[in-house]
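Asker: dropping the sequence and predicted coords here.
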Amino acid sequence: MKNFIQVTYKYKPNDKVANLTEVNDLLDAYSKIYEPSRSNLLADVKENFPIVTDENNEVRILGTAPALKLINQIDNHKLDVQLAPTELTNIDFKLVPPSSGYEMYFEINDKKVSTLYNAKDTFLDHYSLSKYANFLLQNDKKRNLLDELKDLQETKELSSKKAIYRFIENDGKQYLRAIVSDRYKFYDNPVALYIAIAAISKYSSTYKKDFILENLILTDSKLFVYFLEKDPVPVDKNITIQTGLVLTNSELGDGCASFKVYYIIRDSNNNRVVGLTDQIANINHGNKPAKIETSFNNLDQLKHQRDDIIQAVKKVAWTKKLTRDDLDTISHLISHIQSPVPKTLKENMAKCVDSNSILEKSYTLLKLFDKFNSFIEAENPNIQLIMEKRLSRWLARFAK
């Protein structure tokens, strides 16, 4: 299903930097919701990730002031409760039109709840039933599933093990959005963003480079943030590169928060391509802040990766007119794009590589990749990241 709410921020010239109080409010506001259960965790985060500010008590990241205000727009009530599976009663499964998928419905403490995202399958995986359940539901055998589930719930070994059930409220209705281990450390979106700002403020201070919070996408459970160095570096005639970091985080227990190096190539006509490289640091939701801080020592490698990326980008034939052989190579690469990339995206990209029209218009590599970028940006953020990494690999084929 779609997110209940999604807000997006894109940097505009003259957007302001945040001060220390505004950054600290990320954790302070979060602590008021979950106090006192997470006060120790948040104190450890502050201790291990101090915010580095300038003489005006501000971080050297443009755009942080308006971006942080967006966090307050996600005001859905969230609740985490430790439960055993048997505490979910009156379980049922219903089709959710217009999709062909099913969600689970149940009661807890006399409250009616339904699942969203992947919570249904996560619950059923507790009984090793997820794939079998979907088969039964799609073949009108819901009664068989309910009977099977009832039998398994009577098995003490399976049903007594507790976990953290993450609930969210929307329009007065309760939803189960995730089930996570009791080792889960709750680096939710405000906490992950705080850690990112702390790490980049330290890097910015060490290497005397200002950053821009260029793009932020925030939903009720997901976070995507692009941090970019302010000053572009020339790589060719009328072509520049800016490097930075992209943070992705989830509150659904489906992986660690990830920091990857990314870059934007632009020409004087504002044609551009976004590339993405490997993960450089992460926030593992099972680790304590001190261990995560050790992972962030890898940010010192950002300068080396940045230099390597710039040298590699300088070797690409950006201004060379594309030949028929070049287009055949790109067509081959597009044809081998696999799931989860949507078929429509592949088709739109393939249409761009029509040999005759492209050759007649004397396209350069950057202009063609800019057209690809216009389709990629219309996809959800996860697909964008997949394609940005793929385009980055493709560029190596077009060295001078």
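Answerer: Noted; the coordinates are in hand. Numbers count the residues shown, from 1 in each chain.

Asker: please make it C-alpha for all contacts and neighbour counts, starting now.
Answerer: OK.

Asker: I figured Ala178 was touching Phe167, is that so?
Answerer: Yes. Assessed by C-alpha atoms under 8 Å, Ala178 is found in contact with Phe167 at 7.3 Å.

Asker: between the two, which is the more surrounded one?
Answerer: Per other C-alpha atoms under 10 Å, whichever of Ala178 and Phe167 has more neighbours is Ala178, with 25 against 20.

Asker: residue contacts, the more buried one?
Answerer: Tyr117, Asn118, Ala119, Thr122, Tyr165, Arg166, Phe167, Leu252, Gly253 (C-alpha atoms under 8 Å, 6 or more residues apart in numbering).

Asker: need those in a markdown table (columns: secondary structure and distance to Val353).
Answerer: Conversion of those to a markdown table gives the following (DSSP: H, G, I helix; E, B strand; the rest coil; distance: C-alpha to C-alpha, whole Å):
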| residue | secondary structure | distance to Val353 |
| --- | --- | --- |
| Tyr117 | coil | 36 |
| Asn118 | coil | 37 |
| Ala119 | helix | 41 |
| Thr122 | helix | 42 |
| Tyr165 | strand | 48 |
| Arg166 | strand | 46 |
| Phe167 | strand | 46 |
| Leu252 | coil | 39 |
| Gly253 | coil | 40 |
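
Asker: any chance of a markdown table for those, columns distance to Val341?
Answerer: Formatted as a markdown table, the contacts of Ala178 follow (distance: C-alpha to C-alpha, whole Å):
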| residue | distance to Val341 |
| --- | --- |
| Tyr117 | 19 |
| Asn118 | 19 |
| Ala119 | 23 |
| Thr122 | 24 |
| Tyr165 | 31 |
| Arg166 | 29 |
| Phe167 | 30 |
| Leu252 | 22 |
| Gly253 | 23 |
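
Asker: which of these sits closest to Leu79?
Answerer: Set against Leu79, the nearest of the contacts of Ala178 by C-alpha to C-alpha is Phe167 (5.1 Å).

Asker: quick check, distance from the host helix or strand of Tyr263 to the centre of its chain.
Answerer: Per DSSP states H and E, Tyr263 falls inside strand 257-267. What separates the centre of strand 257-267 from the centre of its chain is 13 Å, taken as C-alpha atoms, centre = their mean, to the nearest Å.

Asker: ok, structure two:
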Amino acid sequence: MKFDLKSDISNMEFFYGDDKKFYKAFKNIDELIAKDVVKDKEFICTPQYSSKNDLLKSLFSMQSFEAELLEKGHKTFVEKLLIDIKNIIPENKHSSFYRIIKNEKNEYFLRAIVSERYNDYNDNITVLLGLIGISRQMELKQAEFVIQKFEYNEPYVRIYFGKEKAKLISGVGKVKYVIEVSNDEIKRESLKFVGAVNIIYGEENGEEKQLYIKSNRVKHKLLSISHGSTPETAIAKLKDLDQYIEQEDDVYKTIEDISKTKNLNGIKHLVYRKIEKSKNPGIVSKRKILLNELNNEVDTMFKLFAALGKVEELVEDIDGKEFLSYLYYDALIYKKINKDDYEVDE
């Protein structure tokens, strides 16, 4: 069961378990929500996804130092700090809607903090709008797209519509333009259409492999629909996909820069360092084996792509794969990595 609970900070308590896991307790439930939804007067919930980080960020940016304090054994201090922060916030001045999940075992989970204007563009709607948008382009622009891949990891979904025909780029290989359609039930931008590319490289046994890369820069975003948008607005915005042709040409020109790369081991080292320092949960859990794959020298573009591709294959987490797609783009195209804005919150 999923429901939204409106509460201010006076009806909440925060604490950590013996395993340092963060918990949040809602009090006075009978005053906050109808009794037919929640039978208990209070319940304890466990934050999921980025909800913990979003909550701590709203409490004087506690997310920036909470993890380090816990790691150094200061759990009691952090709990006392949360109590002090709660006491200095005026009543009714920190009121929000909290997306709560209740499972069959009567366990509660905090999925997200949502707004009053929230529209639920769920996975079914994402698939529908994605198909409508791409089919419109196929009809108007005589474009040929196929569904290359489908990823699902509650609470979001990603669909990859790739051009059927690849473009040969000298010094790089075959490249296919991709429109990635993604939905995130939690984040502000519920539904996004983003341009990306698959670099196709050969294997020694003749099997083709693909390296998926995309930029986190605004110019590669085709359109986005927020949770606050009405369904009518969402449908109308699909016409913004018309710009994909201009972006496709720009992406191909950008990919040509990869062929100018002279220091292949330097690119590999950039990726190695970023993985080594990453806080992305999907990367952290596989860090050792990922770094092992990047230990060997690379003297050809094929070997570089093969090493990066192997790392991508080893990462199963959808957030981890997205982290790599951004990382690879910056390393290959810009030959430098000086931004952390594509790190996924713990």
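Answerer: Great, that's in hand. Note that this is a predicted model, so its numbers are computed, not measured.

Asker: where along the stretch 151-300 of the first structure do the helices fall?
Answerer: All helices of the stretch 151-300 of the first structure, identified by DSSP state H, counting those that start in this stretch, fall at 156-159, 189-207, 289-295.

Asker: show me what the longest one is packed against.
Answerer: Okay, so that is helix 189-207 of the first structure. Helices and strands touching helix 189-207 of the first structure, as assessed by 3 or more C-alpha pairs under 8 Å, 6 or more residues apart in numbering; DSSP states H and E, comprise helix 20-34, strand 239-250.

Asker: tell me who's in contact with Phe26 of the second structure.
Answerer: Asn11, Met12, Glu13, Glu42, Phe43, Ile44.

Asker: contacting residues around the residue opposite Leu299 of the first structure in the second structure once aligned?
Answerer: Aligned counterpart of Leu299 of the first structure in the second structure: Leu241 (TM-score structural alignment). If you count contacts by C-alpha under 8 Å, 6+ apart, Leu241 of the second structure has them with Gly133, Gln137, Phe193, Leu222, Leu223.

Asker: what's the answer for Lys78 of the first structure, then?
Answerer: Lys78 of the first structure touches Arg166, Phe167, Ile168, Glu169, counting by C-alpha under 8 Å, 6+ apart.

Asker: who wins for most neighbours among those residues?
Answerer: Ile168 (22 neighbours).

Asker: need the counterpart of that residue in the second structure.
Answerer: Aligned partner of Ile168 of the first structure by TM-score structural alignment: Ile101.

Asker: and of the helices and strands packed on helix 189-207 of the first structure, who's closest to Val191 of the first structure?
Answerer: helix 20-34 (6.2 Å).

Asker: would you map the strands across the stretch 201-350 of the first structure?
Answerer: 211-219, 222-229, 233-236, 239-250, 257-267, 272-283 (DSSP state E, counting those that start in this stretch).

Asker: the stretch 1-150 of the first structure now?
Answerer: 6-10, 61-62, 78-83, 89-95, 102-108, 111-115.

Asker: of all the helices and strands packed on helix 189-207 of the first structure, which lies closest to Lys367 of the first structure?
Answerer: strand 239-250 (11.8 Å).

Asker: can you count the residues close to the aligned partner of Asp123 of the second structure in the first structure?
Answerer: Matched by TM-score structural alignment, Asp123 of the second structure corresponds to Asn189 in the first structure. When neighbours are counted by other C-alpha under 10 Å, Asn189 of the first structure registers 24.

Asker: so who does Cys256 of the first structure touch?
Answerer: Residues in contact with Cys256 of the first structure (C-alpha under 8 Å, 6+ apart) are Asn249, Ser250, Asn282, Ile283, Asn284, His285.

Asker: how much space between it and Ala317 of the first structure?
Answerer: 36 Å (C-alpha to C-alpha, to the nearest Å).

Asker: hang on, the earlier thing: between the strands of the stretch 201-350 of the first structure, which one is closest to Asn144 of the first structure.
Answerer: strand 239-250 (33.8 Å).

Asker: what remains of the contacts of Lys78 of the first structure once you look at the second structure?
Answerer: Among those, the contacts conserved in the second structure (both residues aligned by TM-score structural alignment, their matches' C-alpha atoms under 8 Å) are Arg166, Phe167, Ile168, Glu169.

Asker: before we move on, back to that, now the contacts of Lys78 of the first structure as TSV including distance to Met104 of the first structure?
Answerer: Putting the contacts of Lys78 of the first structure into TSV (distance: C-alpha to C-alpha, whole Å) gives the following:
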residue	distance to Met104 of the first structure
Arg166	15
Phe167	14
Ile168	15
Glu169	16
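
Asker: and these, which two are furthest apart?
Answerer: Arg166 and Glu169 (10.5 Å).

Asker: quick check, nearest of the contacts of Leu241 of the second structure to Phe60 of the second structure?
Answerer: Leu223 (32.0 Å).
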